[in-house]
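>>> I'll drop the sequence and a predicted model, then ask my questions.
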Amino acid sequence: MLTTKKSDSPAARDKLLAAAMKVFARDGLHRATTRVIAEEAGVNEVTLFRHFTNKEGLLTAVMQQVVEAHASENLGEEREWTGDLRRNLRRFAEGFYEKMERDEAFMRTMIGEGRRHEEHAQKIIRDAVRPVRARFIHHLETARKAGQVRDGVDLGVAADAFTSMLFGGMLRITGNCHEGYTASQFVAVCVDVFAHGLAPVGEADLKF
């Protein structure tokens, strides 16, 4: 009977993902090596290759983990988006901000590498983000069908605008480039402005 080596277990994969995020954030994508990542995880390099094939595969898995963890925790079920839009947006925004703040060093590395190795790094980011972006847009469409979002809004552009606003604010606040407001205050205003822009005509004026 075949047995699975301890180093090939799901625990080893999780250790490699955690180590990769740490090493990528510290050393950058170009300088980080599979050998150093494996050492950080406490496994041999062969185990890394068995799980992820190469460094690019590992980076893709890290990005997917970052994005999917946020989606599973904060997007909620489709049926929930037929109710209070502001409440759903607030939950999404708070979770998005907290997740990006927790992974700030890694995300800053991805931004920097995206500028130096634009096609390679940005493709990894796009591929990881695309399914979650589509799910967020679908939830906004559900809210529109329930009368929570006005017609005429491009929901793809709206989704990108909202997440970009939150992400940019996180970088600004963690970099101490803001004007004294808290992260909670920033998120609340983002939600208010965004929800106001989505609300049906007349309803927006009453709630803002």
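Perfect, thanks for sending it.

>>> going forward, measure contacts between C-alpha atoms and count neighbours the same way
Will do.

>>> excluding sequence neighbours, find me the nearest residue to the most centrally placed residue in the chain.
With distances taken as Cα atoms, centre = their mean, residue 67 lies nearest the centre of the chain, 3.8 Å away. Distances taken as Cα to Cα, 6 or more residues apart in numbering place residue 129 nearest to residue 67, at 6.4 Å, with adjacent residues excluded.

>>> which element, helix or strand, includes that neighbour?
helix 118-145 (DSSP states H and E).

>>> hold the first one in mind and look at this next one:
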Amino acid sequence: MENLTSRRAQTRARLIKAATKVFATAGLTGATTREIARVAAVNEVTLFRHFQNKEQLLAAVITEAIALQSQALAHDDNWTQNLHVDLKNYARLCNQMIEEHEDLIRTFIGEAKRHPQAARLILYETDKSLRQQLVVYLQKSQDRGAVSSDIDLKASVDSFMGMLLHGILRFSDIPTTLDYSRECYMETCVNLFVRGISTLPLQQIGSFVNSPTTR
């Protein structure tokens, strides 16, 4: 029984991995259960034992992506309570998450008008836990007086994530035409964001950002 359960779990994992690849290349319209089964090296009947349709497979792909990120920065001891240090670590984590799902993200950006619900799941739900964690962190920072109390935290986090996403996708498109590195772009995003939300004087933020210990 245990071996059967293990084999079922392995087959399900292969199907989700295959679905991720097929959705990334073909989109929701072009993806078929037959092709997903072929990539997973199983027959279509086996696929339907695990998932009734490709929409269920898409939901499983999203759930898998969320699960991989849900533990990141989940514990308070992962935060230093220093805005610049923590946001730089957060930016690196977001960079990793976006790179891992870049093909899927690009495909569903293109399909946003034809399949708004599926696009919302891919473009919003996959990093929802990361955004929620940052909102909670910034709320605590507001309570400590480190972050301005007159800003909308959810909108601020979305704008920060938007900067990171735009930069990562741009570097993939035209990396050789830019006069700065990916790391420089990420650092600049963090610096701008920290200076915009912090209650510290600009001189104090600037001296910290430029200190050797933060690099």
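That came in fine, so what should we check first? Values in this document were obtained by computation on a predicted structure and should not be read as measured data.

>>> now do the contacts for the residue nearest to the centre of structure 1.
Contacts for residue 67 of structure 1 (Cα atoms under 8 Å, 6 or more residues apart in numbering) come out as 128-129, 132.

>>> ok, of the residues you listed, which one's closest to residue 63 of structure 1?
residue 128 (6.0 Å; Cα to Cα).

>>> shouldn't that closest one be in contact with residue 64?
Yes - judged on Cα atoms under 8 Å, residue 128 of structure 1 makes contact with residue 64 at a distance of 5.0 Å.

>>> could I get the full set of helices for structure 2?
All helices of structure 2, identified by DSSP state H, fall at 2-30, 33-40, 44-50, 54-70, 83-100, 102-110, 116-120, 128-143, 153-173, 182-197, 202-209.

>>> which of those helices sits closest to residue 76 of structure 2?
Nearest of those (Cα to Cα): helix 128-143, 8.7 Å.

>>> now do the buried residues in the closest one.
129-131, 133-135, 137-139, 141-142 (16 or more other Cα atoms under 10 Å).

>>> kindly report the same for stretch 108-122 of structure 2.
Neighbour counts over stretch 108-122 of structure 2 (16+ other Cα under 10 Å) mark 108-109, 111, 118-119, 121-122 as buried.

>>> follow-up on the earlier one: wait, isn't the residue nearest to residue 67 of structure 1 in contact with residue 64?
Yes - when contacts are counted by Cα under 8 Å, residue 129 of structure 1 is listed as touching residue 64 (7.5 Å).

>>> follow-up on the earlier one: measure the residue nearest to the centre of structure 1 to residue 179 of structure 1 for me?
Using Cα to Cα, to the nearest Å, residue 67 of structure 1 is found at 29 Å from residue 179 of structure 1.
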